[in-house]
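J.: Mind folding the following:
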Amino acid sequence: MSRIIKFAKSGGPEVLEFIEMQVAAPGPAEVRIKVKAIGLNRAESMWRNDAYTEPVKYPAGLGYEAAGIVDAVGADVTGFAVGDAVNVIPSFSMNQYATYGEVIIVPAYAVVKHPSSLSFEQAASAWMMFVTAYGGLIEDAKVGKGDFILIPAASSSVGLAAIQLSNYAGATPIALTRTSAKKQQLLEAGAAHVIATDEVDLVQEVMRLTDNKGARVAFDPVGGPNFPKLISALAFQGIVYIYGALAEGDTPMPVLAMIAKMPVIKGHNIWLTTGDETRRKAAVEYVLKGLENGALKPVIDRTFKFDEMVEAHRYLEQSGQFGKIVVTV
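T.: The predicted model follows:
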């Protein structure tokens, strides 16, 4: 028997339920894992509220990331054996698979060997943050020396990953945060510059830092009423990746500024990378190399116990963390 977490209706953290179930055998091309740690993501809060990119099928599980030990493998699974330490990479619908459980079953393609340099807690937090940022900044934009990168919500786990990956590629990360409260932490995390957007004029400050050239890339999980300022802060024909909707509500399109700047605006999510075998393998190789040489390092804000998952979700929704929230099992 094993406990998993499900919810039968959308709502706040209190809808999460612990359910004891018989442990099933993995099917063909599936891996069963005894979980040691789970990484929490904003997507799972949205999923719980039935406000994500696909409708929820009830009763629903949730969770994209985990680290643990292989407990069993299904037919046709190669490369993994019982006892292997592994991680789960977000690359499936939560209507099909989920990671909030003591023992979970996931598709073999979503499983990678555990990086020896990381703890289970660190590994459970690494893949969503680094592969999401990798897909936009490295795989698509191919950022490098001379590029300035605007990173809104920079103290989020993906924001911190974007800072690290920008530095790793030789680009210059400019962290955006609402107030100066986290400025020093962001500088210590690798940001070349930090702009407190509630305290100074974002566009003027970006132009000052870039010698009036603007930023080549903005990697934005916020959207909302400040989005036009990102367009104005871009270089000519710059790129904006929108990978979240933290601001909720509508995101205005500044038509005249867009005609002047001629930007490329792209919706972005991790599935573009992890949903393709060749791209997924390239991403894993790139991130593993960065983890091994120390250029990339997960940042954990706080850990909770599995029994505290409801409280962990409440903390997640306060949006005050610096880095990742992890649940230990």
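J.: For the rest of this, base every contact and every neighbour count on C-alpha atoms.
T.: OK.
J.: how about the helices in the protein?
T.: Secondary structure of the chain (DSSP state H): helices at 42-48, 120-133, 157-169, 183-188, 202-209, 227-232, 255-261, 271-274, 277-293, 309-316.
J.: now the last one: how far from the chain's centre is it?
T.: Taking CA atoms, centre = their mean, to the nearest Å, the mean C-alpha location of helix 309-316 is offset from the chain mean by 17 Å.
J.: The third one too?
T.: In terms of CA atoms, centre = their mean, the gap separating the centre of helix 157-169 from the centre of its chain is 11 Å.
J.: Give me the residues contacting that helix.
T.: Defining contact as CA atoms under 8 Å, 6 or more residues apart in numbering, one finds that helix 157-169 is touched by 128-130, 132-134, 137-138, 143-145, 149, 151-154, 172-175, 189-191, 219, 290, 295-296, 298-299, 322-324.
J.: And the second one, by the same measure?
T.: Contacts with helix 120-133, where a contact means CA under 8 Å, 6+ apart, come from 36-40, 65-68, 87-90, 114-115, 157-162, 165, 269-270, 273, 283-284, 287, 297-300, 324-328.
J.: Mind listing what's buried along it?
T.: Within helix 120-133, the residues that count as buried by 16 or more other CA atoms under 10 Å are 120-133.
J.: now that helix against helix 277-293, angle please.
T.: Counting by axes from the mean of the first three to the mean of the last three CA atoms, to 10 degrees, helix 120-133 lies at 130 degrees to helix 277-293.
J.: tilt between helix 120-133 and helix 157-169?
T.: Inter-element angle recorded for helix 120-133 and helix 157-169: 70 degrees (by the same axes, to 10 degrees).
J.: Surely G144 and P173 touch.
T.: No: in this structure, G144 is not within contact of P173 by CA atoms under 8 Å, at 10.7 Å.
J.: Have a look at those two and say which one is more surrounded.
T.: The residue with more neighbours, out of G144 and P173, is P173; 27 against 18, by other CA atoms under 10 Å.
J.: any idea how far stretch 240-258 is from the chain center?
T.: Stretch 240-258 has its C-alpha centroid displaced from the chain centroid by 19 Å (CA atoms, centre = their mean).
J.: this one as well, want them side by side:
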Amino acid sequence: MSITCRVVRFHETGELDVLALENITVEDPVDDEVLFKVDAFALNRADVLHYQGFHTTLPDFPSRLGSEATGEVIKIGANVTDFKVGDRVTSIPFNTAKYGVQGEYALVPQDYLTKAPENLTIEEACSIWMQYSTAYFALFHVGNVKEGDFVFVPAISSSAGYGCFELAKDAGAMVIGSTRTSAKKDDLKKLGIDHLIISSEESVEKRLMQLTKGEGVSFVYDPIAGNFCNEYLDALSMGAVVIIYGLLDPNPTPYPLVPLIRKKAVMDAYSQFNHVEDIDKLNECKAYVLERIKKGILKPKVSKVFDFEDYKKAYEYMLSNQQVGKIVVSITHKQ
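T.: Down below sits the predicted model:
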């Protein structure tokens, strides 16, 4: 039996006004699919790139949106073995245009779901996987970050930046964050970020070299790219790895051949979508993150919660760059 529900959808790429709440029919799950009633979903910069047409995943019109949601399982496909009706689940981002979770109901393959951790709120539970899986594969599969390494995290007030901070610090690295202005400085200090650079007020390169006592940083987790790369390239240590995972600077990102050669460094065009397709690696990530959430080592930071009807205000808030942590939209289901 199919279900009619409201979802966030778009029929062409463009700015925020291409998004609309529309009624659609959600079919029953087949094979390994799980259908769940969404209680809350989280916003990500990847969602903005998706509706603008700049994401690596191209939309299949009319396209649903979103990859992180939490809710209750109501139906399962014939091949589903990991979940049952009534389970509370949370979804993991993956690279497909077929699925989207921003709406009253969502359909997701079982590999890209986990049980929602019992020690998290609904809003926190839908805020886990984009930030932690993106950072996990970057830190440990690409960057090989280990205890004692110096890690630089620009835009550390974002959920992705904060997730990297938590994972790297747990691994024993010294984490240095940056933020553009001092507006979020106090909030970031309260979150335990001791080493913070205000990039509009001081030299990023000089502060990185001071904080690392001249050694330089061995890993950079950069969502800005563009011209910002030039602010830290001369503060890399030998053999450093630079992860470019975002496009906050709209300017083209030049390939800095000479600075990279000087430091025997690597600049990686990175997406977690290229890693979660490997189910063995994905399961490794799930176990690692969930164990640390259970122990209280990791805890998603929720910046602000919006009502479903105000989802565009949620996106406007994201685009304003005021948030420290994740932006979540809560859904109240009418009986």
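J.: What's the TM-score once they're superposed?
T.: Superposed pair, TM-score by TM-score structural alignment, normalised by the length of the first structure: 0.96. Supporting alignment: 328 aligned residues with a CA RMSD of 1.3 Å.
J.: still on that earlier bit, take the contacts of helix 120-133 of the first structure and keep only those in strands.
T.: Cross-referencing the contacts of helix 120-133 of the first structure with the strands (criterion: DSSP state E) gives 36-39, 66-68, 87-88, 300, 324-328 as the overlap.
J.: Which of the residues you listed sits closest to V206 of the first structure?
T.: K324 (27.3 Å; CA to CA).
J.: what's the distance between the closest one and G11 of the first structure?
T.: Remark: distance between K324 of the first structure and G11 of the first structure (CA to CA, to the nearest Å) = 22 Å.
J.: So what does I193 of the second structure match up with in the first structure?
T.: For I193 of the second structure, the aligned residue in the first structure is A191 (criterion: TM-score structural alignment).
J.: Its match touches L176, doesn't it?
T.: No: contact status for A191 of the first structure versus L176: not in contact, 9.6 Å apart, counting by CA under 8 Å.
J.: any idea how far the equivalent of M46 of the first structure over in the second structure lies from V18 of the second structure?
T.: In the second structure, the residue equivalent to M46 of the first structure is L49, according to TM-score structural alignment. In this structure, L49 of the second structure lies at 13 Å from V18 of the second structure, with CA to CA as the measure.
J.: cool, and A42 of the second structure?
T.: Counting by CA to CA, the gap between A42 of the second structure and V18 of the second structure amounts to 19 Å.
J.: Now do the buried residues in stretch 279-296 of the first structure.
T.: Of the residues in stretch 279-296 of the first structure, those buried by neighbour count under the rule 16+ other CA under 10 Å are R280, A283, V284, V287, L288, G290, L291, L296.
J.: how about it, aligned to which bit of the second structure?
T.: Correspondence between stretch 279-296 of the first structure and the second structure is established over residues 281-298, with TM-score structural alignment as the criterion.
J.: Can you tell me which of the ones in strands among the contacts of helix 120-133 of the first structure lies closest to Q204 of the first structure?
T.: When those are compared for distance to Q204 of the first structure, the smallest value, 31.1 Å, is given by K324; criterion: CA to CA.
J.: What about that closest one, how many residues nearby?
T.: Counted with other CA under 10 Å, the burial measure for K324 of the first structure works out to 26 neighbours.
J.: That one maps to what in the second structure?
T.: Structural alignment places K324 of the first structure opposite K326 in the second structure (criterion: TM-score structural alignment).
J.: mind checking how far that match is from I122 of the second structure?
T.: On the measure of CA to CA, K326 of the second structure and I122 of the second structure end up 13 Å apart.
J.: Which member of the ones in strands among the contacts of helix 120-133 of the first structure exhibits the greatest number of neighbouring residues?
T.: A66 (35 neighbours).
J.: For it, which residues are in contact?
T.: With contacts taken as CA under 8 Å, 6+ apart, A66 of the first structure has the following neighbours: V35, K36, A37, I38, G39, N87, V88, I89, T99, A123, A124, S125.
J.: rerun that using 10 Å as the cut-off
T.: With contact set as CA atoms under 10 Å, 6 or more residues apart in numbering, A66 of the first structure has these partners: 33-40, 86-90, 98-101, 104, 111, 120-127, 326-328.
J.: In the second structure, what residue corresponds to it?
T.: Across the alignment, which pairs residues by TM-score structural alignment, A66 of the first structure is matched by A69 of the second structure.
J.: before we move on, what about N87 of the first structure?
T.: Using TM-score structural alignment, the equivalent of N87 of the first structure in the second structure is T90.
J.: Can you tell me the closest non-neighbouring residue to that match?
T.: T70 (4.3 Å; CA to CA, 6 or more residues apart in numbering).
J.: Next one: A141 of the first structure from T278 of the first structure, what distance?
T.: The gap separating A141 of the first structure from T278 of the first structure is 18 Å, by CA to CA.
J.: And the two? Which one has more around it.
T.: Neighbours were counted for A141 of the first structure and for T278 using other CA under 10 Å; A141 has more, 16 against 10.
J.: quick one: the strands in the stretch 1-150 of the second structure?
T.: Defined through DSSP state E, counting those that start in this stretch, the strands belonging to the stretch 1-150 of the second structure, from first to last, are 3-10, 20-26, 33-42, 63-64, 68-76, 88-91, 105-109, 113-115, 150-153.
J.: so the last one matches what in the first structure?
T.: Alignment of strand 150-153 of the second structure against the first structure: residues 148-151, by TM-score structural alignment.
J.: List the contacts of that stretch.
T.: Stretch 148-151 of the first structure has contacts (CA under 10 Å, 6+ apart) with 137, 143, 158-160, 162-163, 166-167, 170-177, 191-195, 206, 209-210, 213-221, 230, 233-235, 239-240.
J.: Lovely, talk soon.
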